[in-house]
Each structure stands twice: as structure tokens, then as C-alpha cells.
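Asker: please work out how this folds:
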Amino acid sequence: MRRLWGRLSSVNVQKAVWGLEELGLPYERVEAGGAFGRVRDPDYVALNPNSLVPVMEEDDFVLWESNAILRYLARGHGDGLLWPENPREAALVDQWLDWQATRFTPSTRDAFWQTVRTPPENRDQAVIDRSVAASEECAALLDAHLMGRAYLVGERFTAADIAVGAAAHRWLHLDVPRIERPTLRSWYERLAARPASSVALPPLS
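Answerer: So this is what the prediction gives:
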């Protein structure tokens, strides 16, 4: 039995769902977080004391932190489908997972919250501008890295593309002025064409 707790509007839940779908693993997703609540309930806190989503239960094993879930799925299932056997390529996947968590997603967070989840009359344009500027730095780095590459690591799709692709989905759909970066856009469209991504990446909300 595999259960994933979390609402699909969360970029962190999206990563876990995308990994599960790519690997063809059966799972049940339970709505939690945001308007669905539950994350402060004692039974949920017993699973994740941070009161955040996602959480994955697999029989008697409980795991939280989205990139930890993604790593576990990619390393343990699919016979290397999402995780390279080459140790240096595997380290590069780890590098991009960490970059997504520490740089790319944090840079977009304020612009996302201000433009998607804050009423127009309450938005702070200065906060949006700072977030967009930080996001553009990340987008430029990503665009430069992808030149001449189909995917982030090696010659094939990996867990790195899932994590960074989910963050790129958010960035590229924000209603903000944005520098068009054709290489980044082409990579994202390649990911968006994958059937698993259509399950994992709904419109922003």
C-alpha cells in the first residue's frame, strides 16, 4: 500500500506525483494542506511533525520532504529509469535537486504567492519585482546549461528534470514580465509532452 498526502496545487506534491506516474507505481493520493487542512491534525503530525506536504506512506515506512521522496522512488524503482547508475551523473542529479530546492523555487515563491494567491488590491509590487529578478537569474543559469542538451543530466530524462521541471512550470506560467528564453522553453515543452507531467502539473492555483 502506497499513499501520498498532499494537494496537487503544491509544487512539492507535484514532484512526488510526477515521479510516481513516470515509474508507473500504484498509489492513493489524499488531499491535504491548504484549503484541505488536515496537516495540523494529530494523526498527520505523527506522520510529519513539520505539518507540511507531501508525506508518503509505503506499508510501514513513512517519508517526508519532496526531494527525499523523489530520490527514494527514483533510486528504488524503475531499474534506473530516473536515476543514473554512473556515480558522477547521479551526483549531478543530486546537484540539480538541491538547486531547485534552495535557489529556483525560493526565488519564484513571492511572485507566485503575490500574483496567484493574493487579491490584486493586497499585492506588493516591490516584492513581486524582487522575486522576478531573482527568478530571472535562475532562469538564465538554467537556459545556459541546457544549450546543446536535451535534459539536465546526461542524454536522458532523470529525476532532476522532474524537480526542476516542476519549478519551471510554475515560473513559466506566472503572470509577470519575463525574458523569453527559447532553450529553456523548448526543454520545458519536451517535459510537458510527457504523459506523467499532464497528471502532475495542473494550472497554477
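Asker: contacts, neighbours, all on C-alpha from now
Answerer: Fine.
Asker: contacts for the host helix or strand of residue 189, please.
Answerer: Assigning secondary structure by DSSP states H and E places residue 189 in helix 182-192. Residues from elsewhere that reach helix 182-192, judged by C-alpha atoms under 8 Å, 6 or more residues apart in numbering: 139, 142-144, 146-147, 150-151, 161, 165, 168-169, 197-198.
Asker: before we compare anything, build this one as well:
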Amino acid sequence: MLKIWGRKNSNNVRKVLWCAEELGLPYERIDAGGAFGVVNDPAFRAKNPNGLVPLIEDGDFLLWESNAIVRYLCARHGEGSLLPDLLTQRASADRWMDWMSTSFVDPFRTVFWGLVRTSEAERDLPAIQAAVARCNELLAIPARALETQPFLSGERLGMGDIPLGSFIYGWFEMPIERQPRPALEAWYERLKQRRAYRDGVMTELT
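Answerer: Now for the predicted structure:
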């Protein structure tokens, strides 16, 4: 059985859990990271030298890095569903996955850690406000794409939706000022209608 190492409140672990749920894969999740520790244990480091979550074990195969895991699971189990059929569609999905990691993650992390994982007395409000503004600016890009199609992956949900979709939950549920993005909001509402999204992503923000 597929093993997924990582705590449920990790945004990167959420990607893998949602992907596995969408694909209907049986899996065992093992708490690791954050308050659970484990990631610095020699046995874990032997599997993942980065000492981060998520990590999967698929039989004898070990894989870390959340986007790589999503791509692997989709390639192995998602043909005809999460894995786009055409090369151009796969390239477009890869583009959204990489954009999420290279552009959106850093300012989002400042907001998330500042509001969710930092006490009110210790918050750097100017940094948080600047990061919120940057996130609002960046989200105009996927919002524009979603004006002409229901999902980032096209007419149906695909792997290109998973990275941003896993983080957008926090964006919409945190107490922040969001610029109106009707297409993005409608996409989020479509995601929330999916049982796999609710089970894999919509857990408590901590």
C-alpha cells in the first residue's frame, strides 16, 4: 500500500493527499514533521535526506518533493483523469505547477506563517500586508486563465490544479483583504464541491 509521510496541516502534504483521494488510491498516512518530529530521525533521513514532508513509499520506490509526487501519481494512476491526454496540455499543467512553486509560494508563506503560525504579539504586520498585496497581484494571472475555462488544467480538473488548489484553501479562509477575483472564487467553489478536496485539503489551518 502507498505510504504518505506527513502531517495533515502541511500545505505540501495536502497536495499529495488530495491527489491520492482524487485517484481513489488506498494509502496509509504517517504523521511526520512539525509537532510530530520524525523528520530528523536517521531512519527518515535515510529515506529523505532533505528531512521534509511529504515523502511517499510506493513499494520499494521512495519519492520526495510534493510536485514530483503529484506528477508521479498522476502518471502512474491518472491516465484519463488527472493526467492530461495531450503533450501540450501536460506542458500547460507543468507550467501552473512550477508557477505556484516559483512565484506564489514565497509571499503566501509570509502571510500564512505570519497569521496562522505566529502569535499576534510577534506578527510583522508590514511584511504580512506587503505579502498579501503581492499575492493579490499574482492571483490575477490564474484568475485570467479561469475566465475562459473551469479549471487551470482545462475543461476538467487535472494535475495542474492541485498545487495552487491546495494553497488557495488557506488564502480564502484566512482573515485577509482579498481583491475580488470572480473566476478564481468560482474555481475555489468548484473545488469545494469535490469530496476528495474536502478530505485531502480542507482540514484545520494550524
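Asker: tm score of chain vs chain?
Answerer: The TM-score (TM-score structural alignment, normalised by the length of structure 1) is 0.97; 205 aligned residues with a C-alpha RMSD of 1.0 Å.
Asker: before we move on, back to that, can you tell me what part of structure 2 the helix holding residue 189 of structure 1 aligns to?
Answerer: Under TM-score structural alignment, the alignment places helix 182-192 of structure 1 onto residues 182-192 of structure 2.
Asker: what's the average distance of that stretch to structure 1?
Answerer: For stretch 182-192 of structure 2, the mean deviation from structure 1 after alignment is 0.7 Å (mean C-alpha distance after the TM-score superposition for structure 1).
Asker: give the buried residues for that stretch.
Answerer: Across stretch 182-192 of structure 2, burial judged by 16 or more other C-alpha atoms under 10 Å covers 183, 184, 186, 187, 188, 191, 192.
Asker: again with stretch 138-145 of structure 1
Answerer: Buried-residue list, stretch 138-145 of structure 1, by 16+ other C-alpha under 10 Å: 138, 139, 142, 143.
Asker: hang on, the earlier thing: which ones among the contacts of helix 182-192 of structure 1 are found in helices?
Answerer: 139, 142, 143, 144, 146, 161, 165, 168, 169, 197, 198 (DSSP state H).
Asker: and residue 91 of structure 1, how close does it get to residue 158 of structure 1?
Answerer: Distance of residue 91 of structure 1 to residue 158 of structure 1, given as C-alpha to C-alpha, to the nearest Å: 12 Å.
Asker: these two: who's more crowded?
Answerer: residue 158 (22 against 14; other C-alpha atoms under 10 Å).
Asker: residue in structure 2 matching that one?
Answerer: Match for residue 158 of structure 1 (TM-score structural alignment): residue 158.
Asker: which residues touch that match?
Answerer: Applying C-alpha under 8 Å, 6+ apart to residue 158 of structure 2 gives the contacts 81, 82, 83, 84, 93, 151, 152.
Asker: quick check on the contacts of helix 182-192 of structure 1: which are buried?
Answerer: Buried by 16+ other C-alpha under 10 Å: 139, 142, 143, 146, 150, 151, 161, 165, 168, 169, 197, out of the contacts of helix 182-192 of structure 1.
Asker: which residue lines up with the fourth one in structure 2?
Answerer: Which is residue 146 of structure 1. By TM-score structural alignment, residue 146 of structure 1 lines up with residue 146.
Asker: residue 144 of structure 2 versus the residue nearest to its match when sequence neighbours are not counted, what's the distance?
Answerer: Spatial nearest neighbour of residue 146 of structure 2, chain neighbours left out: residue 183 (5.5 Å); criterion: C-alpha to C-alpha, 6 or more residues apart in numbering. Distance, residue 183 of structure 2 to residue 144 of structure 2, using C-alpha to C-alpha: 8 Å.
Asker: ok, now how distant is the residue located most distally from the centre of structure 2 from residue 10 of structure 2?
Answerer: Distance to the chain centre peaks in structure 2 at residue 121, reaching 28.6 Å (criterion: C-alpha atoms, centre = their mean). Applying C-alpha to C-alpha, the value for residue 121 of structure 2 to residue 10 of structure 2 is 24 Å.
Asker: residue 107 of structure 2 too?
Answerer: According to C-alpha to C-alpha, residue 107 of structure 2 and residue 10 of structure 2 sit 16 Å apart.
Asker: can you check residue 95 of structure 2 too?
Answerer: 23 Å.
Asker: compare the two (neighbour count), which wins?
Answerer: residue 10 (20 against 12).
Asker: ok, and the closest non-adjacent residue to the aligned partner of residue 75 of structure 2 in structure 1?
Answerer: When structure 1 is aligned by TM-score structural alignment, residue 75 of structure 2 is paired with residue 75. Computed as C-alpha to C-alpha, 6+ apart, the closest residue to residue 75 of structure 1 that is not its neighbour in sequence is residue 83, at 5.8 Å.
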